[in-house]
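Asks: no FASTA, just this:
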C-alpha cells in the first residue's frame, strides 16, 4: 500500500524582505490602535500639518416621537404635527458605515530598503492594518493593488473570507518581487487616480499607500479634486538612503543596480557625486511634493523602512500620540 505523501512545508520568507499570508493575519492584533470613525483626525508631523475629518455616509432615521423641551425645532415633522395636533420630531442616528478604499503600490520600485524593512512590506502590512480595522467597524473595504503589469481591483466587502482571499493575493504579489528583475513598470502612479476618478467615488475614505516616486503635481491636483467629496489620505513611504548615503559606506562598499546595470561606490569622488544627486533629487521631488500635498489640505502620513511603521501609523490615525 502506497502511503500518501505530505505536501512540502512552505518555504519561510525573511519578514524584512517579504510579507506572507500568516503575517497579514497576525496584524489583526494591532487593529485596535486605529480609529477610523468620522470624528477622528489625521495629522502629519511634517511641515504644513493639516487635519481632515473622516466622513460618515449620513444620518439614519430612527424614530418619530413627541416633541420635548430642548429638541431641535428643525427636526419637527410638520405633516405629522398637523395631522395629530401634537408636535412630533424625527429622531436620527449617525450612520458610521463608510467605504474605505486602499490603493497599494507593489511595483518594483517598492522592493527597496537600506534599513530594516522593504517599502513593499511596509505597504502590505499597513494595507492589512487598514483592512482589519475597517472590518472591525463593519465598513465596506475595497483594494486597488498595483504591480508592474496591472492594477487589480478587489470589490468592496464586509466579509472576512473575502478579505483573507485578498491577503493571499497580496502576499503572492509581494513575494513575486525580486532584485533580479529590471525596474521598469507598465503602470504609473496616475493609474490609481484614473481608477478613482473613473468610478466616481463619493463619501469614501481613500488611503494611497506608496512611495509616491513618480507622482506629479498634476496627480496631486486631481487628488485635491477628489478630496472635495472624499477623504484622501496619502501614505508616503520613504527610505533614508533616498536622502543621503550611509555614513559607514567607507567600511562597507555599496553596490547599486537596477536589475540590468550596476556599479560600485568604491571611491570617495563617486560617493560625493551620488550623495549630491540624492540630496538634489530629494529636495526637487520628494520634499517639494510633500509640501504641495500639505498645501492642498491633504493630511500626509509619513512612514519609513526603519521598522516602526505599524506604531507610527497607529499614532497618525486616531491612535495614542504618546
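Replies: Everything's here; your move. A quick note: this is a predicted structure, and the numbers were derived from the prediction, not measured.

Asks: please make it C-alpha for all contacts and neighbour counts, starting now.
Replies: Will do.

Asks: center of the protein - which residue?
Replies: Per Cα atoms, centre = their mean, the C-alpha nearest to the average position across the chain is that of residue 209, at 3.4 Å.

Asks: isn't that one right up against residue 238?
Replies: No. Contact criterion Cα atoms under 8 Å: residue 209 and residue 238 do not qualify, at 11.1 Å.

Asks: let's verify the residue nearest to the centre of the chain: helix, strand, or coil?
Replies: The three-state label for residue 209, taken from DSSP: H, G, I helix; E, B strand; the rest coil, comes out as strand.

Asks: ok, now how distant is it from residue 189?
Replies: Here residue 209 is placed at a distance of 11 Å from residue 189 (Cα to Cα, to the nearest Å).

Asks: same deal with residue 268?
Replies: 35 Å.

Asks: neighbour count: these two, which is higher?
Replies: Higher neighbour count among residue 268 and residue 189: residue 189, with 19 against 11, using other Cα atoms under 10 Å.

Asks: ok, now which ones touch that one?
Replies: Each residue near residue 189 by Cα atoms under 8 Å, 6 or more residues apart in numbering is listed here: 212, 214-215.

Asks: please enumerate the strands of the protein.
Replies: Per DSSP state E, the chain carries strands over the ranges 41-42, 52-53, 58-66, 88-95, 99-105, 140-146, 151-157, 204-210, 231-238, 255-257, 262-264, 301-304.

Asks: quick check: which of those is nearest to residue 164?
Replies: Comparing the strands of the chain against residue 164 with Cα to Cα, the closest turns out to be strand 151-157 (11.1 Å).

Asks: ok, residues contacting that closest one?
Replies: Contacts with strand 151-157, where a contact means Cα under 8 Å, 6+ apart, come from 99, 140-146, 163, 166, 187, 191.

Asks: and here is the other one:
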C-alpha cells in the first residue's frame, strides 16, 4: 500500500475509533478492567464515619490525634492484543471483511487503554508468531499499531492460537489483560490447557469474529470453495439439503465447543458478527465484567 493511501486509512480509523472510545467506551472500559489493587496515597485527619481499620497509628501517636490512611486504585494496566492474521480473516460476505472488523476493534481497545493511562502491546500470529510489539504508552505508539493493523502482511496463512497464547504466557511476565481477537478456526486439542494456564497468570478475554455465511451455506448450487489457510479448493453442492445440514451442524458443534471451553477456563468472551454493530457486543461484555468485579 502506498504511503499516502496508508496515512489516509490510518487517519480514518483513528477518527472513527478514537471517537467511539472516548464517547462510549471510556467509562465502561475503566469499570470492566481494574488495576492491580489499591495503593497508599496520603493520610488525613480522622472524620466521623471513617473505618477505624484505616487509622494510621504511627501518625496518630506522633500528633496525638487520629489520622487515617487514604488509598487510591492503582490504575495502570498492561493490555495485550493477540491478533489473528491468518488467511481466514480475509473472508467476508457482506460489507466488511473479518480483517476490517478486527482492525477497528483493536484500534478502539488501544485508544481506550491509552485514555486510561494503560500500556498497550500487540502479538500478531498465524501458525507462528508473526510480530511482537512490546507494550508502551502514547499516541505515536497507537498510530504505529493502527498502521500495522491496516498494512501488515503475514508470512504464513495457517492458525495456531495455542502457540500465540503460550508465547503470551512466556513473554509477558507481569499480569496483564489480554484480548485474543480471532475467528477461532483452530481445532488444536491443547488450546484449552493453554487458555487455562494463561488465564491463571493473566486476565484473558476472547473476541470471536465471524461472518454470517460461515454459519450456513446458501442454496445456490455447485460452489467452488477455497480454504484460505491451506489454499485447497473443493466443490460443494449447496443445493443439497443434506450438505447444508452437515455444514450447519458442524458450525453449531464448533461454536458449542468454544463456548464450553471459554466457560471452563473462566475466560470472558463475546462473539461478534461482521454484519452487526460490534459496539453493542463490546458494551455488553464490558458491563458483564463490571458486574463481576
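Replies: That came in fine, so what should we check first? Quick caveat: nothing in here was measured; it's all calculated off a predicted structure.

Asks: can you list the strands of the first structure in TSV and add distance to residue 315 of the first structure?
Replies: Compiled in TSV, these are given as follows (distance: least, Cα to Cα, whole Å):
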stretch	distance to residue 315 of the first structure
strand 41-42	9
strand 52-53	15
strand 58-66	27
strand 88-95	25
strand 99-105	19
strand 140-146	21
strand 151-157	26
strand 204-210	16
strand 231-238	13
strand 255-257	34
strand 262-264	39
strand 301-304	10
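
Asks: how about those strands, which one is nearest residue 119 of the first structure?
Replies: Per Cα to Cα, nearest to residue 119 of the first structure of the strands of the first structure: strand 231-238, 6.4 Å.

Asks: rewinding a little: of the contacts of residue 189 of the first structure, buried ones?
Replies: Burial of the contacts of residue 189 of the first structure was assessed by neighbour count (16 or more other Cα atoms under 10 Å); the buried members are 212, 215.

Asks: can you list which of the contacts of residue 189 of the first structure carry over to the second structure?
Replies: Of the contacts of residue 189 of the first structure, the ones still in contact in the second structure (both residues aligned by TM-score structural alignment, their matches' Cα atoms under 8 Å) are 212, 214.

Asks: tell me the counterpart of residue 258 of the second structure in the first structure.
Replies: Alignment note: residue 258 of the second structure maps to residue 289 in the first structure; criterion TM-score structural alignment.

Asks: show me the contacts for that match.
Replies: For residue 289 of the first structure, the residues meeting the contact criterion (Cα under 8 Å, 6+ apart) are 216-217.

Asks: where along the stretch 51-200 of the second structure do the helices fall?
Replies: For the stretch 51-200 of the second structure, applying DSSP state H, counting those that start in this stretch gives helices covering 57-63, 98-115, 139-151, 161-171, 191-201.

Asks: how distant is stretch 263-274 of the second structure from the center of its chain?
Replies: In terms of Cα atoms, centre = their mean, to the nearest Å, the centre of stretch 263-274 of the second structure is set 10 Å apart from its chain centre.

Asks: for it, how far is the first residue from the last?
Replies: One end of stretch 263-274 of the second structure to the other measures 23 Å (Cα to Cα).

Asks: then stretch 121-132 of the second structure?
Replies: The first and last residues of stretch 121-132 of the second structure sit 8 Å apart, counting by Cα to Cα.

Asks: which positions within it qualify as buried?
Replies: Neighbour-count burial for stretch 121-132 of the second structure, counted by 16+ other Cα under 10 Å, picks out 121-130.

Asks: what residue of the second structure is the furthest out?
Replies: Relative to the centre of the second structure, the most outlying C-alpha is that of residue 64, 52.0 Å out, by Cα atoms, centre = their mean.

Asks: if I look at that one, how far off is residue 46 of the second structure?
Replies: Relative to residue 46 of the second structure, residue 64 of the second structure is positioned 12 Å away (criterion: Cα to Cα).

Asks: do residue 16 of the second structure as well
Replies: 47 Å.

Asks: which of these two has more neighbours?
Replies: Neighbour totals were compared for residue 16 of the second structure and residue 46, and residue 46 leads with 18 against 13 (other Cα under 10 Å).

Asks: and the more buried one, what pairs with it in the first structure?
Replies: For residue 46 of the second structure, the aligned residue in the first structure is residue 67 (criterion: TM-score structural alignment).
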